[in-house]
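[1] Give me a model of this one.
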Amino acid sequence: MAQTRTFSLRSLRGQLTLWFSGLSLLTLLCVGLYVGRLATQQMAASAGAAVHAMALTAADLLGAGLREREQDIILLSQAPHFTRGDLTHPDLLPSLLRRRALSEEFAWLGVVDPQGKVIQAVDGLLQGQSVAQRPWFIAARSGVYAGDVHEALLLEKMLPKPPDGEPLRFIDFAAPIRDYSGELVGVVGAHIHWRWVTQTVQTAFDQSARDSGAEILITNAQGIVLYPQKLAHQVQLPAELHTDRNQRTTEVRWDDGLDYLTSMVAVDSRTSRNLGWSIVVRQPLHQALEPAHAMRNRLLALGFLAALAFGAVALRLALSFSRPIEQLAEAAHRIENGDSQADFPEKGQLIEVDQLCQSLRSMTRTLLAHERELEAVNQSLEALVQQRTEALEEANRALEHLATHDPLTGVYNRRRFDDKLRECFDAARRTSQGFAVLLLDADHFKKVNDTYGHPTGDTVLQELARLLTGTIRSVDFVARYGGEEFVILLPHTPDGASAMAVAEKARWAIAQAEFPGPGHITVSVGISVWQADDPGAAATIERADAALYQAKAAGRNRVVLG
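    This next block holds a predicted model:
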């Protein structure tokens, strides 16, 4: 009678179970740790890229805004009714009021005589008082000035307190006013609300970033935090951020003892004076990597559960594989004890197992060989498909550019402008938020072609396109309308005053520029603003064209609102 065998780790059944369970557990743990590590690295890289993108966007927006505010003050100081020298002239105050109406960030605008007395100012603030000791006035007597943030001194009691309870702070811009002989006749100065700076920066900071614990900071040239107010003059930048003011995302330990994903980008305002500001975005490292850590823990838990399942399966398999060998061992033991009647396993039982193992090994080798061949073929096909896809995408981008851009000037073409105009018209009809169209024509351009040749004329058109692109806002749209005509589409511009300001800015920049061949040229500009009763987008263009005709008829080099 065969003996009943108990389970033992030294038996074949126990060894198979132990090795199957141990190897499966080790494999799954290694895979879980490796996948978790890869996920952590990828999550850190992704979060770091998002942090750097926010810092870069905020720095670009703030730099462009500062540059535009300085250009506004420079244009005011060079306006004809300022440079005449009569700072009491009644036309000066309406100009200041119109400029403030266009941008709510201006808290104060005024003109000051060479001795520092405020002659005219919006809302009469500081009018008649002396600002001779203010740094912006002293610096602006000799050139354009852009000043760092400071708290209000003279204006603190005259302006309402911010609703958030923060101190009233400003940044200053000023420019000298000189007459036609170059003599200083005064200074035009402006105080811009600090909240405009913070709101500009916050536009790059969406709700998902706030939910993930990210913070955006503004620092000055000395590394002192200017914003947010709760951290101002309290948080010190880590030492590694002082060495490089343009640093991609890195893991940095701050003075609160926590590690942050941190990116720092210098604000390039290209103003007359570099303020030395930087944008710093930081996110707690543990919050950035929290999803990766959670996934790693889930993988480890699944690994333990899978190991238990593999152990149970291994025990069952070991039992079926070990039974014929146990029978053979029992038969050998009985023979050793002199039992000639020992029962051997049925004839062919071990051979069948052996053949099955051999067949399985052979089949596995064959399948693995086929799999390697298929994998090589798939890799080759994937590489070929990737190459063809990239080539097709590149060709599509090139075709898209050719279809939407003017080949000579590089700006958008008439066809793309028509599409954009229809989009603005449809949006205006839905939201009642208007837009404006500026139609510009180079004065006496035929004379340029006839005198200097068409190559020079082409160069002049290219320079015109460059100047127009450089003087408009980032949301505006420039296209070549045909020949020497260009068109500018101003979204979100419901009134003629705003459009006139943009048109005058462009007309003045072109009149002051130096062109190859003719030297100086001028443009005539016709403006039209969308009206609610316009039957179609063509009506807006027709009014702009009629206004352009009036500008030409009135002597050219002027702007007419249709």
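[2] From now on I want contacts and neighbour counts done on CA atoms only, so please keep to that.
    Noted.
[3] the strands in the stretch 101-250 of the chain, which residues?
    For the stretch 101-250 of the chain, the strands identified by DSSP state E, counting those that start in this stretch occupy 106-112, 118-121, 145-146, 150-151, 169-178, 184-193, 215-219, 225-227, 247-253, in order along the chain.
[4] what packs against the last one?
    Counting contacts by 3 or more Cα pairs under 8 Å, 6 or more residues apart in numbering; DSSP states H and E, strand 247-253 is packed against helix 12-77, strand 259-266.
[5] which of the ones you listed is buried the deepest?
    Comparing the helices and strands packed on strand 247-253 on average neighbours per residue, with mean count of other Cα atoms under 10 Å, the densest one is strand 259-266 at a mean of 25.
[6] other SSEs contacting that strand?
    Using 3+ Cα pairs under 8 Å, 6+ apart as the contact test, the elements touching strand 259-266 are helix 12-77, strand 247-253, strand 278-284, helix 285-288.
[7] run the last query once more with 6 Å
    Using 3 or more Cα pairs under 6 Å, 6 or more residues apart in numbering; DSSP states H and E as the contact criterion, the secondary-structure elements in contact with strand 259-266 are strand 247-253, strand 278-284, helix 285-288.
[8] just how off-centre is the shortest one within its chain?
    Helix 285-288 sits 22 Å away from the centroid of its parent chain (Cα atoms, centre = their mean, to the nearest Å).
[9] Tell me which other helices or strands it touches.
    Using 3+ Cα pairs under 6 Å, 6+ apart: helix 285-288 touches strand 259-266.
[10] and the angle from the strand it packs on to helix 12-77?
    Orientation note: strand 259-266 sits at an angle of 30 degrees relative to helix 12-77 (axes from the mean of the first three to the mean of the last three Cα atoms, to 10 degrees).
[11] How about Arg414: what's its closest non-neighbour residue?
    In space, and not counting its chain neighbours, Arg414 is closest to Tyr481: 5.2 Å by Cα to Cα, 6 or more residues apart in numbering.
[12] Wait, a helix at the one you found?
    No - when the secondary structure is assigned by DSSP: H, G, I helix; E, B strand; the rest coil, Tyr481 falls in strand instead of a helix.
[13] Now show me the structure for the sequence below, then we'll compare the two:
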Amino acid sequence: MPMPRTLPHPRDFSLGAWLALAFTLLSVLLTVLLTVFSDRAASAQVRASIGANLAELANQTSSRLDRSMFERYREVRLIAGRLQGNADLPQVRREIDALQQSYPLYAWIGVTDAAGTVLTATRSMLEGVDVSTRPWFRHALDDRHMGDVHEALLLERLMGRPGDEPLRFVDIAFPLSDAAGQTTGVLGVHLSWNWSSEIQDAIFVSVGRSRTVEPLIVSATGLVLLGPPGVQGTVLQLPSLEAAGRGERGHVTETWPDGRPYLVGYSRDAGFDAYPGLGWRVLVRQALDEAYAPVNQLHQRMLLGGLAAAVLFSLLGWLVARQITRPLLDLTDVARGIEAGYAVKAPATAAYREVDTLGKAFNSLVKSLQDNEAELRQSHAALERRVSERTAELREAFDDVRANEERVQTVIDTAQEAFIGMDFEGRITDWNAQAEKLFGWKRFEVLGESLADTILPERYQPAFVQALVHFLTTREAPFTGQRIERTVIDRHGREMVVEMKISLINTAEVQLFSAFVRPVGGPR
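    Have a look, this model is predicted:
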């Protein structure tokens, strides 16, 4: 009967096998981590680049709108300047016809009188019609020369629709005046909104993006003036529009009313030169899955590259592991040479033959380290003794200082004369038992109180304050070091003459006046 096969014990594997397995696992792990991190970093960069491109397209579109509108604004302003004071209607007709021929997207050009009646116009349309209630006429008189996009009301019946879309115009109008400065009429121009499609084609078709990238021009009120079918003519409320309305430029990912997520670049017209702008906001959107298609391709390439790198590193790990195990027995003698500085004791193990051999060398090394540790312990004990001795010396010195302070305080308390201490602010800092008897105030009652208010008659207090201020200002104290007589009062207000000798202590640690006081006569 055949014996059942048992699984090999881990100790049966050589160090080379374990190292090869470790190299393989580590190489796979590192490759996966590097792939994930690099993929995230690259993906973030690609996403940011795609968004920046859309933001740049929006910025280019808004700049092109501003410059193109400025050209129209300047042309109409120049014609208005040439027509100032010109009452020759045939000449005016020739001027406006020439302007329309130079730029056919001027759908209608007309000149009115001061009351708003059209005097002459291209193709004679609306001549004799009262347009005084039209916004462009009223705005021109108020020096507001630009009007936002609007549908044609009067001209659509005369010009007809070129397709399914209604006629839409942008108004440009300037007032006319005579030599005396009196308003004689208004020059009005209706610029066809088809002009915006030319700008769209110039920017987007030329770079091959018209299929997936969709531009939108939105008015200040949120009305889509130009955009894809289903969106044009609607009112939008989106974070990108709010950001563009604040004058910001950038890109954002957001969900639109159709329920689809889009990557949207946004910008806002800022005017150009004399043209003030109309507050238009430009959005350039692209469906999120289409915009980030390069990112998905990058994911696939990074994954395939990571797998290839993992296989390559695994093969290299096996080769390196075979090279490492061969010299390990030779390194055993080298390990014995580091006994003087390496205090690690190798655990007893039979996992690998190589580890067992190295363990014996390290155990010998540990013995040497233990000897060094004993010497270190002795040095540490000697250091502790020195610290204890120094601490005892410091404690003895501190006790001497404290005893000296107690002796000084005892002398003051047992003195036969009253002793008073005062700081440089005039507050009492010391008051012995004789002072209590002389003045009637207990020590705890006067400490911290004003000396002048406590023992000086009111008539002498100003002089005391002046003397203290003089000292604090000049650091001169002529009243110290000599016996002087002064009139003082006790607790009950009774005056008496006392003799005192004032001393000054002025160091970094102590700053005070002190005096021994004795009466020289009875109460007055």
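[14] Would you quantify the distance from the residue nearest to Arg414 of the first structure to Ala306 of the first structure?
    With distances taken as Cα to Cα, to the nearest Å, Tyr481 of the first structure is found 69 Å from Ala306 of the first structure.
[15] And for Val502 of the first structure?
    Per Cα to Cα, Val502 of the first structure is found 69 Å from Ala306 of the first structure.
[16] what's the matching range in the second structure for stretch 392-407 of the first structure?
    No residues of the second structure are matched to stretch 392-407 of the first structure when aligned by TM-score structural alignment.
[17] swap that for stretch 487-494 of the first structure, please
    So in the second structure, there is no equivalent range for stretch 487-494 of the first structure, judged by TM-score structural alignment.
[18] where's the one helix or strand Leu399 of the first structure maps to relative to the chain centroid, distance-wise?
    In this structure, Leu399 of the first structure is located in helix 349-404 according to DSSP states H and E. Here helix 349-404 of the first structure is found 38 Å from its chain centre; the criterion is Cα atoms, centre = their mean.
[19] looking at the helices and strands packed on strand 247-253 of the first structure, which is closest to Ile138 of the first structure?
    When these are compared by Cα to Cα, helix 12-77 sits nearest Ile138 of the first structure, at 15.9 Å.
[20] What residues of the next helix or strand after the closest one count as buried?
    Reading on from helix 12-77 of the first structure to the C-terminus, the next helix or strand found by DSSP H and E is helix 80-83. Applying a neighbour-count criterion of 16 or more other Cα atoms under 10 Å, one finds 81-83 buried in helix 80-83 of the first structure.
[21] With stretch 103-120 of the second structure instead?
    Taking 16+ other Cα under 10 Å as the neighbour-count basis, stretch 103-120 of the second structure is seen to contain the buried residues 106-114, 116-120.
[22] Of these, which is the nearest to Asp269 of the second structure?
    Closest to Asp269 of the second structure, out of all of these and judged by Cα to Cα, is Tyr106, at 21.5 Å.
[23] which one in the first structure is aligned with the closest one?
    Per TM-score structural alignment, the equivalent position to Tyr106 of the second structure in the first structure is Phe106.
[24] so what's the residue lying closest to Glu251 of the first structure once chain neighbours are set aside up against?
    Of all residues beyond its chain neighbours, the one nearest Glu251 of the first structure is Leu261 (4.7 Å), with distances taken as Cα to Cα, 6+ apart. Under the criterion of Cα atoms under 6 Å, 6 or more residues apart in numbering, the neighbours of Leu261 of the first structure are 250-251, 282-283, 285.
[25] Using TSV, please lay out the buried residues of helix 80-83 of the first structure together with distance to Ser208 of the first structure.
    Compiled in TSV, the buried residues of helix 80-83 of the first structure are given as follows (distance: Cα to Cα, whole Å):
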residue	distance to Ser208 of the first structure
His81	49
Phe82	48
Thr83	50
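[26] Leu467 of the first structure and Glu70 of the first structure: what is the separation?
    When Leu467 of the first structure is compared with Glu70 of the first structure (using Cα to Cα), they lie 18 Å apart.
[27] could the buried residues of stretch 103-120 of the second structure go into JSON lines alongside distance to Ile428 of the second structure?
    JSON lines is the format used below for those (distance: Cα to Cα, whole Å):
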{"residue": "Tyr106", "distance to Ile428 of the second structure": "99"}
{"residue": "Ala107", "distance to Ile428 of the second structure": "101"}
{"residue": "Trp108", "distance to Ile428 of the second structure": "101"}
{"residue": "Ile109", "distance to Ile428 of the second structure": "100"}
{"residue": "Gly110", "distance to Ile428 of the second structure": "100"}
{"residue": "Val111", "distance to Ile428 of the second structure": "100"}
{"residue": "Thr112", "distance to Ile428 of the second structure": "99"}
{"residue": "Asp113", "distance to Ile428 of the second structure": "99"}
{"residue": "Ala114", "distance to Ile428 of the second structure": "96"}
{"residue": "Gly116", "distance to Ile428 of the second structure": "97"}
{"residue": "Thr117", "distance to Ile428 of the second structure": "101"}
{"residue": "Val118", "distance to Ile428 of the second structure": "102"}
{"residue": "Leu119", "distance to Ile428 of the second structure": "104"}
{"residue": "Thr120", "distance to Ile428 of the second structure": "105"}
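[28] need the helices for the stretch 251-400 of the second structure, in chain order.
    Here the stretch 251-400 of the second structure has its helices, by DSSP state H, counting those that start in this stretch, at 288-291, 293-325, 328-336, 353-414.
[29] in the stretch 401-524 of the second structure, which spans are strands?
    Per DSSP E, counting those that start in this stretch, the stretch 401-524 of the second structure has strands spanning 418-423, 428-431, 483-489, 495-506, 511-523. These are given in chain order.
[30] equivalent range in the second structure for stretch 44-54 of the first structure?
    Following TM-score structural alignment, the partner segment of stretch 44-54 of the first structure in the second structure covers residues 47-57.
[31] how big is the offset of the matching stretch relative to the first structure?
    After superposition onto the first structure, the average distance of stretch 47-57 of the second structure to its aligned residues comes to 2.2 Å, using mean Cα distance after the TM-score superposition for the first structure.
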